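Engineer: pasting the sequence and the predicted model now:
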Amino acid sequence: MASTTATLLDDDRRRLDTLLLSRWDADPAHPAVVDGDRVLTAGELRDRTVRVASLLRGRGVRPGDRVAVYLERSADFVIGVTGVVLAGAAQVAFDVNDPVARTLDMLADCEPRLLVTTPELRSRFPADLGVEVVTVAECAATEPAEPFEPAADLDEQPAVVIYTSGSTGRPKASLIPHRAVTTRLRALQRSHGLGPSDRMLHHTACSFDMFLIEVYWPLITGTTVVIAAPGRQRDADYLAETIRSAEISVFYCVVSLLELFLLARGPEERFDGLRRVLTGGEPLAPELVRRFHAQSTAPLTNLYGPSECTIYCTAWVPPRDPDLDTVYIGPAIEDTTLWILDEDGKPVPDGEPGELYIGGAGLALGYLNRPELTAERFVPDHLGDGTGPLYRSGDLVRTHPVGGLEFLGRVDLQVKIRGYRIELGEIESAALRVPGVRQAAAVAHGRGSDARLVGFLVLEADAVPEAVTAAVRRALRDALPSYMVPASFATLAAMPLTANGKLDRALLTEQAGEVLPATTAAVEARPPAGDDLAAVVTGVWCEVLGVPAIGPDDDFFDIGGDSFKVVRAVRKLEALLGVEVPMDLAFDEPTVTGFTAALAEHRVEGSAR
């Protein structure tokens, strides 16, 4: 296949900081950020951001440096990351919900010049952190030198550093320059045109590069950013209410969240207030597209692209076709080159599968402190004009005359769960550090929203399986984000091998279906007589999880629960109890004991009203 290339229109604004400043100066009275009851105008946001940038420069931050931001999703988070960019440094935003040990490892890896946080969040880290800390309050109190002058020559300097899972057990960080971010935002604006009358919801975790769409795209186009409350991004009821009450017109969510959102709200509910909806991060099923079109007049855009090519590199808008049988990832966006190559690095014929190589202005500079990995994944362009590298994506695709490209799967061990890119090797490396574990393997079972991780362990001869499995689960929860912790574990006498002696992952994937709890009811939930709320909750959870029994302190998510099962459990409880059950109770209190107490309190408060 010959490459597919789209052209970039003449525009020399390849710096994120100057795009932000020019937009804020153009309409300083316009609401830029809404965070609950707090509203920041563009002028106020500019002033607060310049204060952050001035403080950072005063502490020695220069272009090429990295500054870590460790804040809850909030207006202060937006001020923090944009302040770093204005200072000329690269923002490294860390999710405060990740295990502290993992965050410390990434801090040590990226060696930031400073860390922006709050005293409360700073207290999570050891006293000898080795990084100078500045607080949000210090930044707000800084008196900037006037006038503020942007740094020089930032086009090719990093603006953003994004960590993703690493196959060696060590997360890797993509260095994304200003020109890559601005290229992608211009492409989005030209195809999806935001304006001052739009409002976009920011709910995506900062560890996922799509959060750049929710923060920077609206900020450079005069659109208002509405910030979802921390911890509520998985709550479909909260999101639906926020979309309506805050008059959200543009919404991005990963495919699994879109499915959860529609499932939780029911097929009769409509979302015609949305003007545009974007999704991606996982394969998009035709049935989900049809369900979305049945509930909204908004067009749905399917975005594809690894973080190494900055947010996305292809896009496709599925037609409103009741007979739609395939959802494509689309053609190249502007200033992007795509090649589909065989194992020998030669272009494949049209319609034949091959590995996708990505080039163009959206490419990252490589990986931080990983020259060998950078050389392996960012390879010379031996087919085009040779002016820049190509990113070897590891994704299998083929061309299609209607939809541009069709995504077929992976060529390596990388999987996606709820839109997050996961290297199975990182899970396996963490499990192998637990005493008693001799071998470890992880696989993904299921597709789309049903995809779940399963861990397999071979133990030392004297190990106690139940104790070691529990220790592995605890270790992974302490070391990895929740989306990387397998839903179930199984112990084996030996790992299955292929004929050539390699781990037989295909066989493990088949066996994973037997390890996971059934997704349908294994027992019938019969609410007992009287008002034994704990028994009702236990019965419903057993039904939804497909298990015969649940202890009062067992964690819903540790025994196979996920966001979709929360929806089923909540709807079942509402039908049995005749009251509204807030969905976030299950996330806040995932044990029968805690959930029952919270639900009882909610019922009392409801009756008092």
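Structural biologist: Yes, it's here.
Engineer: from here on, contacts and neighbour counts on C-alpha atoms
Structural biologist: Noted.
Engineer: so how far is Tyr163 from the residue nearest the centre of the chain?
Structural biologist: In the chain, the centroid-proximal residue (Cα atoms, centre = their mean) is Phe208; its distance is 3.6 Å. Separation of Phe208 from Tyr163 (Cα to Cα, to the nearest Å) stands at 8 Å.
Engineer: who touches the lengthiest strand in the chain?
Structural biologist: Secondary structure of the chain per DSSP state E: the longest strand is strand 389-400. Strand 389-400 is contacted from outside by 306, 308-309, 340, 350-360, 363, 377-381, 405-412, using Cα atoms under 8 Å, 6 or more residues apart in numbering.
Engineer: start and end of stretch 491-505, how far apart?
Structural biologist: Per Cα to Cα, stretch 491-505 runs 15 Å from first to last residue.
Engineer: check it against this one:
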Amino acid sequence: MVSRSLQEHFAGQVDRTPDAVAVSADGVVLTYRQLDRLANRLAHRLLGLGAGAERPVAVLMDRSPDVVVAVLAVLKAGAAYLPLHHSYPVERKQWILEHAGDPILLTDRALRAQGLPRAGRVVVVDEDDRSALPESDPKVAGHPEDVAYVMYTSGTTGEPKGVSIPHRAVLGLAADTRWETGWHDRLLLVAPHAFGVSTYELWVPLLRGGTIVLAPPGDLDIATLRRLITDRAITGLHLTAGLFRLVASEAPECFAGVREVLTGGDVIAPNAVRRVLETCPGTVVRAMYGATELSTFAVSWPMRTLADVEAGVPVGEPLDGLRAYVLDDRLEPVADGAAGELYLAGSRLGRGYHGRPDLTADRFVADPFAGDGGRMYRTGDLVRYTADGVLDFVGRAGDLVKIRGFRVELGEIETVVSKFAGLAHVAVVAREDEPGETKLAAYVVPAAGGTVDVPALRAHAAELLPDYMVPAFVVLDTLPLTPNGKLDRKALPVPETAVAGDYRAPGTDRQRVLCGLFEEVLGAARVGLDDSFFDLDGQSMLAMQLISRIQAELGAELTIGDLFNAPTVAALDDLLPSGGDA
């Protein structure tokens, strides 16, 4: 790819395949020509509002074809898109907008009705009348070093940090030779657009003449995912390691027609890979490792047979345009087979952190090996090279963890929790009490003579943190310490899923089945009719598993939305058709 910018390369693709399907969703099909014209009109509108180079435009929308139109329009206006997830607490969204300079905000009707953060100017994309604006390409000049998007991720200071990714990095991702198989021509867009994987889901198909197949808005259940993959003839997709493990356990057969499934964002369970390869022998499972600080993926490893997983799942080998170094704390290469910190270098790296030169200097350091004056990114992950020259994951360095595919800095959670009144000490850790299942736990000690209102503390955290960063809370009299005065992590107790409120026992066979499924999925000792799934630390991944188990046990057709509306056993029992006793 020799294009200088994403919009330039897309324009060339429109010229080559104007009538090919670019975007497909339930009830909506857009060809490359139609997508181009819609994006051109919105781009002219944005230019009229002052959008331009080095100026972020925020995109706060649910999954729909309009998201693709909006992102493309921002780039055609010469600006950078700044994705916001609709589930972020309003305080977090407001902080990001203010930090980005109060940019134009693109949104949709549904999210506007729920309330928006303050922004410099709000444009409702699916209501905005652009019929009087030209369909022609505004032809705003682009440059490879222009910022294509700014994506905010967790930060150690208690505040998010925005990573600026230039056009050259995204073009490099789309040009990678691993996509030349054609297996990613019908690609399922399932990730939130505020998650780094969306870069792959958007630009690999759009810049190669493929089709983006959009999952419906909102949280997905396994039945919907199975239907989409099968009915829409998906050839390639990415699922986070946790979601991949869940689908491999509940419905591995749905991958039968998929040529390649990418998975990563956390440690990949070998048993999940084996189950998929056994059930779908024609499907390749590819492990992916990446970071928000570059254009999504950096290292990968394909697994085609059970023999490929015999020794576990490695991290793999660098993608095109990237170099991987395994270094000690003096930035010297470690001996073969020894563990060291992974550094990444090459043309796919981001510029750094938006408006934070101090953080940029800490993580993006001079590359002493290439001799071209470039930089390398310090990942914070510990790896080693195997005897075959393949990178293998060892562990995390410092307080960096991955939760449900999202990178999380434990320091940010500790800062937020510590702001709750009446706490003397706070320690947030990532626990893996079950293999492949990382969960956050916050251990809190009340101030002298005080107590901790755990529901109020949980509500405080939920107001300031995304749901995947809200930990389970454990109240202790004191934090256990090692002889040298450091936190003794091994002595911290396993968080228990405590049932809140009075216990009301199930009275029918179906209620007993539902209570049993709640207990099984949540790991709770006892769940009554009035205990809320979400009050018992149930999150979206567990919700998908619960819905799948209910469908299997009771034959009931439920969605994640049903569980949000009826989160207790009693409410779900009322929601199910009468006469459906287990």
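Structural biologist: Okay, I see it. Everything numeric in this text was worked out from a predicted model, so none of it was measured.
Engineer: picking that back up, where in structure 2 does the longest strand of structure 1 align, residue-wise?
Structural biologist: Aligned by TM-score structural alignment, strand 389-400 of structure 1 falls on residues 375-386 of structure 2.
Engineer: now the matching stretch: buried residues?
Structural biologist: Arg375, Met376, Tyr377, Arg378, Thr379, Gly380, Asp381, Leu382, Val383, Arg384, Tyr385 (16 or more other Cα atoms under 10 Å).
Engineer: structure 2: which residue goes with the residue nearest to the centre of structure 1?
Structural biologist: In structure 2, the residue matched to Phe208 of structure 1 (TM-score structural alignment) is Phe195.
Engineer: mind listing what its match touches?
Structural biologist: Residues near Phe195 of structure 2 by Cα under 8 Å, 6+ apart: Met151, Phe406.
Engineer: and Arg130 of structure 2, what's its match in structure 1?
Structural biologist: Under TM-score structural alignment, Arg130 of structure 2 pairs with Ala141 in structure 1.
Engineer: leaving out the residues flanking it, which one is nearest to that match?
Structural biologist: Of all residues not flanking Ala141 of structure 1 in the chain, Arg51 sits nearest, at 7.7 Å (Cα to Cα, 6 or more residues apart in numbering).
Engineer: name the SS class of the aligned partner of Leu175 of structure 1 in structure 2, please.
Structural biologist: Using TM-score structural alignment as the criterion, Leu175 of structure 1 maps onto Ser164 of structure 2. Look at Ser164 of structure 2: counting by DSSP: H, G, I helix; E, B strand; the rest coil, its state is strand.
Engineer: grab the nearest non-local neighbour of Ser164 of structure 2.
Structural biologist: Among residues not flanking Ser164 of structure 2 along the chain, Val150 sits closest, at 4.6 Å (Cα to Cα, 6+ apart).
Engineer: how close does the one you found get to Tyr32 of structure 2?
Structural biologist: 25 Å.
Engineer: go ahead and confirm the residue nearest to Ala141 of structure 1 touches Glu138.
Structural biologist: No - if you go by Cα atoms under 8 Å, Arg51 of structure 1 and Glu138 don't touch, sitting 9.3 Å apart.
Engineer: these two - which one has more neighbours?
Structural biologist: More crowded of Arg51 of structure 1 and Glu138, by other Cα atoms under 10 Å: Arg51, with 26 against 13.
Engineer: in the stretch 1-150 of structure 1, which spans are helices?
Structural biologist: 16-26, 42-58, 75-87, 100-110, 119-122, 136-141 (DSSP state H, counting those that start in this stretch).
Engineer: one step back: mean deviation, the longest strand of structure 1 versus structure 2?
Structural biologist: After superposition onto structure 2, strand 389-400 of structure 1 sits on average 0.9 Å from its aligned residues (mean Cα distance after the TM-score superposition for structure 1).
Engineer: any idea which helix or strand comes after that strand?
Structural biologist: Using DSSP states H and E, the helix or strand that follows strand 389-400 of structure 1 in sequence is strand 404-410.
Engineer: packing partners for that next one?
Structural biologist: When contacts are defined as 3 or more Cα pairs under 8 Å, 6 or more residues apart in numbering; DSSP states H and E, strand 404-410 of structure 1 packs onto strand 389-400.
Engineer: between strand 404-410 and the strand it packs on, find me the angle.
Structural biologist: Computed by axes from the mean of the first three to the mean of the last three Cα atoms, to 10 degrees, the angle separating strand 389-400 of structure 1 from strand 404-410 equals 110 degrees.
Engineer: chain center to strand 389-400 of structure 1: distance?
Structural biologist: Computed by Cα atoms, centre = their mean, to the nearest Å, the separation of strand 389-400 of structure 1 from the middle of its chain amounts to 21 Å.
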